[in-house]
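Visitor: Generate coordinates for the sequence data below:
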Amino acid sequence: MKMTPVEQLFQAFDETTQILQEELSCTYLDALGETGENFFHGKVIQEEVSELSKKRLTKHCEAFAPEKYNKETIRKAYQLAILKGMQQNVQPNHQMTPDAVGLFVSYLVGKFTKNQKDFTVLDPAVGTGNLLFTILNQLSEQEINASGVEIDETLLALAYSGANLQEHPVQFYNQDSLEPLFIDPVDVVVSDLPVGYYPNDVRAADYELKADQGHSYAHHLFIEQSVRHTKDGGYLFFIVPNNIFVTEEAPKLNQYLKSSTHIQGMVQLPLSMFKSEAAAKSILLLQKKKEGIEAPKKALLVQLPKLSNFEATHSVVQQIDAWFETEKNFL
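Guide: Just a heads-up that it's a prediction; the model follows:
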């Protein structure tokens, strides 16, 4: 059976990654980042690789050319290799935004920015870059200046290689996103927020959303940091836990969002995407306040059906389109 371009490219990434993993005595994910660099440069750049392995790797590197594949094919093949690596070495913070979610966030970002030929975007928890690359690939008609922040060096190396392979000029920063960021305010923030407690209480003390006692919620602090780094009138798209507004810290978050942003809406993702109802997530849509901009009369509140159910999904998309028609005076 003939392989698809995604399968062919995944196989090339996988074979070369396994060779490098053995040669460099490292994890699959670290080796994949190195493989991405080799494919991008068209040659083997690791000096410690044996001559025999070098020949095998070079053959694959020379066969790859970005123009042979569209950007989405490269992203999907690279994503498959990352998923394989994550299964071998599972860590709770090594999670990837599912494709269907990335595509839906891209659709929403496109709706809110449709009148902008160009804009700046920041992902403060960029991980492997999959969510950001999905948006850049889907909104290719617009000129997007993108930045990403990530504290985990392995994930950042994968994001860097992925950006090179897809020819996206993304600016990456390797740091804790809750430390001061040397990034100018952006038009759009997108993020699949890291959920849990933030261990650095001294740093958390700089935030309005710090907990009164004990560790603060990292995802709350990320929201506040993101709002700080968004231009007045800019939009924020967060993937958040469904229970974000019912925890003990929720009243403080509610108060903060009311004073700093207009809540545009919340899109609940299909429960079938998650292992349990407790793990389910939504997309929270915010706009930073700006003089002259009013809140929508009615926030967009929808629940996405199983995305394989075409009719039900189409019906929800029509609902969203109708909301934009009614509320477009705020755009």
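
Visitor: When you work out contacts or count neighbours from here on, use the C-alpha atoms and nothing else.
Guide: Noted.

Visitor: So which bits of the lengthiest helix in the chain are buried?
Guide: Identified as the longest helix of the chain according to DSSP state H is helix 5-24. Buried residues in helix 5-24, counting neighbours by 16 or more other C-alpha atoms under 10 Å, are found at 5-6, 9-21.

Visitor: I'd like the next helix or strand past it.
Guide: helix 28-41 (DSSP states H and E).

Visitor: next one: that following helix to chain centre, how far?
Guide: Put simply, helix 28-41 sits 20 Å off its chain's centre (C-alpha atoms, centre = their mean, to the nearest Å).

Visitor: Report the angle between it and helix 5-24.
Guide: Angle, helix 28-41 to helix 5-24, by axes from the mean of the first three to the mean of the last three C-alpha atoms, to 10 degrees: 110 degrees.

Visitor: Residues contacting helix 28-41, please?
Guide: Contacts to helix 28-41, defined as C-alpha atoms under 8 Å, 6 or more residues apart in numbering, come from residues 13-14, 16-18, 20-21, 24, 44-45, 60-62, 64-65, 81-82, 85-86, 88, 154, 157-158, 161-162, 164-165.

Visitor: which non-adjacent residue is nearest the residue nearest in space to the middle of the chain?
Guide: By C-alpha atoms, centre = their mean, the mean C-alpha position of the chain lies nearest to L131, the distance being 3.0 Å. Excluding the flanking residues, the one nearest L131 by C-alpha to C-alpha, 6 or more residues apart in numbering is G102, at 5.2 Å.

Visitor: mind checking which helix or strand the one you found is in?
Guide: Going by DSSP H and E, G102 is in helix 99-112.

Visitor: just checking, what packs against the helix or strand following that helix?
Guide: Next helix or strand after helix 99-112 toward the C-terminus (DSSP H and E): strand 118-123. Under the contact criterion of 3 or more C-alpha pairs under 8 Å, 6 or more residues apart in numbering; DSSP states H and E, strand 118-123 touches strand 143-149, strand 186-192.

Visitor: For the comparison step, fold the sequence that follows:
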Amino acid sequence: MENFEKIFNQFLDCVQTLQAALNVSFTEALVETFDNLEQGKIKVENGAPDEKTVAQLSKKYQTLDYDQISQKNKVQVFTFLTLKAINDDSQDANQMPTPPAISTVVAMLMHKLLKDEQMEVVDPAVGTGNLLFSIVSQLKALNHSKDNYQLVGIDNDEEMLNLADVAAHLNNIDIDLYCQDALMPWMCPNPEAIVSDLPIGYYPVDENAKNYENRAEKGHSFAHLLLIEQIIRNLQPNGYAFLVVPKAILSGKIGAEFMPWLTKKVYLKAIVELPDDMFKNKFNQKSILVFQNHGDHATSSEVLLTKLDSLKKEEALIRFNVKLDEWYTKITH
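Guide: The predicted model follows:
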């Protein structure tokens, strides 16, 4: 741990030195630092960084000895620095990386429901790529290292996509990244699976919201509801969606309108309520929503409805796995 702390502080020093020299955001300096280290040379554009800084950085990079650091440590350092970037640059709360425990639960659901074959997986709100990369790494491990996934990430924030690009490279993951509003027509083919931790809030482009059934009667519409509608439009027949959504859309006043609409459009498969202790207050609570698009192989079945115990205890995942197995056996026999 002491060694990791030392490496982390060395990386942090490199990023902050470059940030000061270029007068850019922490995010930009972080992306450029890893680019420099991966390429083995310091990028200089229009005389910046200046010669003095280039000499300083060269010395710091030499001390760091980047090529000797394990891939696991590089990924870990980059993940912590990404969190710092989002905090320092006052990014939106929606851009915070998804906690690893949630990725594990989604990976367990995907492993059960998806066929063991090549498929395209899209995250239409990919952010830093944390959720998608963590899930795919776990699925590969469960699948004897077989990589069956062609990945696509969509986001309207170029800085987040730059972070996702570096993270993909560090994790040895191939992904096509598109910078666009995910509520506009997608530039990628229709996928067999969609995974996303949906951004929560209002969608500012009222003119485009008019193209959606779940638009608000007046004022801005909820981006997360429109995005679920867009996901259904883009999902292949029989395809699956695994979404981290606000718990509020599944019950109460919003749920009373939204859920009947949703159950007409798709087959609900699972609603897994995440533990209360993962969220600061009850308004922020989330659930994992799984559904299958209509198609010739898709059928309605009993829905897995469960609430997870605190994921701080390891047995919570074991208990969930038992429930998942029982449910899956019931719906497939």
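
Visitor: which residues of the stretch 101-250 of structure 2 fall in strands?
Guide: Secondary structure of the stretch 101-250 of structure 2 (DSSP state E, counting those that start in this stretch): strands at 119-123, 149-155, 175-179, 193-197, 202-203, 221-222, 240-246.

Visitor: Of these, which is nearest D276 of structure 2?
Guide: D276 of structure 2 lies closest, by C-alpha to C-alpha, to one member of the strands of the stretch 101-250 of structure 2: strand 240-246, at 12.4 Å.

Visitor: neighbouring contacts of the helix or strand following that closest one?
Guide: Using DSSP H and E, the helix or strand that follows strand 240-246 of structure 2 towards the C-terminus is helix 252-265. Residues outside helix 252-265 of structure 2 that contact it (C-alpha under 8 Å, 6+ apart): 214, 232, 248-251, 293-294.

Visitor: Farthest pair within those?
Guide: By the measure C-alpha to C-alpha, A248 and H294 form the most distant pair in these, at 24.8 Å.

Visitor: The two - which one has more neighbours?
Guide: A side-by-side neighbour count of A248 of structure 2 and H294, using other C-alpha atoms under 10 Å, places H294 first with 20 against 16.

Visitor: so what corresponds to L139 of structure 1 in structure 2?
Guide: For L139 of structure 1, the aligned position in structure 2 is occupied by L139, per TM-score structural alignment.

Visitor: wouldn't its match be in contact with A107 here?
Guide: Yes: in this structure, L139 of structure 2 is within contact of A107 by C-alpha atoms under 8 Å, at 6.3 Å.

Visitor: now P180 of structure 1: how far from N174 of structure 1?
Guide: Look at P180 of structure 1 and N174 of structure 1: by C-alpha to C-alpha, to the nearest Å, they are 12 Å apart.

Visitor: Give me the more crowded residue out of those two.
Guide: In this view P180 of structure 1 and N174 are compared by other C-alpha under 10 Å, and N174 has more residues nearby, 14 against 10.

Visitor: Give the equivalent position in structure 2 for the more buried one.
Guide: So N174 of structure 1 corresponds to C179, using TM-score structural alignment.

Visitor: Tell me who's in contact with its match.
Guide: Going by C-alpha under 8 Å, 6+ apart, C179 of structure 2 touches 154-158, 161.

Visitor: Looking at those residues, state which has the most neighbours.
Guide: I154 (23 neighbours).

Visitor: Touching, that residue and A125? I think so.
Guide: Yes: I154 of structure 2 lies in contact with A125 (C-alpha under 8 Å); the separation is 5.7 Å.

Visitor: Now list whatever residues contact both of those two.
Guide: Common contacts of I154 of structure 2 and A125 (C-alpha under 8 Å, 6+ apart): A182.

Visitor: Give me the number of neighbouring residues for V245 of structure 2.
Guide: By other C-alpha under 10 Å, 24 other residues sit near V245 of structure 2.

Visitor: Return the residue of structure 1 aligned against it.
Guide: When structure 1 is aligned by TM-score structural alignment, V245 of structure 2 is paired with V240.

Visitor: again, but for N321 of structure 2
Guide: Alignment note (TM-score structural alignment): N321 of structure 2 maps to V317 of structure 1.

Visitor: and if you look at L12 of structure 2?
Guide: Aligned against structure 1 by TM-score structural alignment, L12 of structure 2 finds its counterpart in D14.

Visitor: Tell me the residue in structure 1 aligned with E38 of structure 2.
Guide: Aligned counterpart of E38 of structure 2 in structure 1: F40 (TM-score structural alignment).

Visitor: what does A223 of structure 2 give?
Guide: Following TM-score structural alignment, the counterpart assigned to A223 of structure 2 within structure 1 is A218.

Visitor: list the contacts for its match?
Guide: By C-alpha under 8 Å, 6+ apart, the contact set of A218 of structure 1 is 194-198.

Visitor: Redo the helices and strands packed on strand 118-123 of structure 1 as JSON lines? Include distance to A299 of structure 1.
Guide: What follows is these, written out as JSON lines (distance: least, C-alpha to C-alpha, whole Å):
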{"stretch": "strand 143-149", "distance to A299 of structure 1": "27"}
{"stretch": "strand 186-192", "distance to A299 of structure 1": "19"}
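
Visitor: what's the most buried one of these?
Guide: strand 186-192 (a mean of 25; mean count of other C-alpha atoms under 10 Å).

Visitor: Which positions in structure 2 sit opposite that one in the alignment?
Guide: Mapping strand 186-192 of structure 1 onto structure 2 (TM-score structural alignment) gives residues 191-197.

Visitor: Would you pull up how far the matching stretch lies from the middle of the chain?
Guide: On the basis of C-alpha atoms, centre = their mean, stretch 191-197 of structure 2 sits 10 Å off its chain's mean C-alpha point.

Visitor: Could I get the contacting residues of the closest residue to K60 of structure 2 other than its chain neighbours?
Guide: Distances taken as C-alpha to C-alpha, 6+ apart place C14 nearest to K60 of structure 2, at 6.7 Å, with adjacent residues excluded. Contact partners of C14 of structure 2, counting by C-alpha under 8 Å, 6+ apart, are 33, 57, 60-61.

Visitor: what's the spacing between C14 of structure 2 and I86 of structure 2?
Guide: 18 Å.

Visitor: Now list the buried members of the contacts of A218 of structure 1.
Guide: Neighbour counting by 16+ other C-alpha under 10 Å classes 194-195, 197-198 among the contacts of A218 of structure 1 as buried.

Visitor: No more questions from me, cheers.
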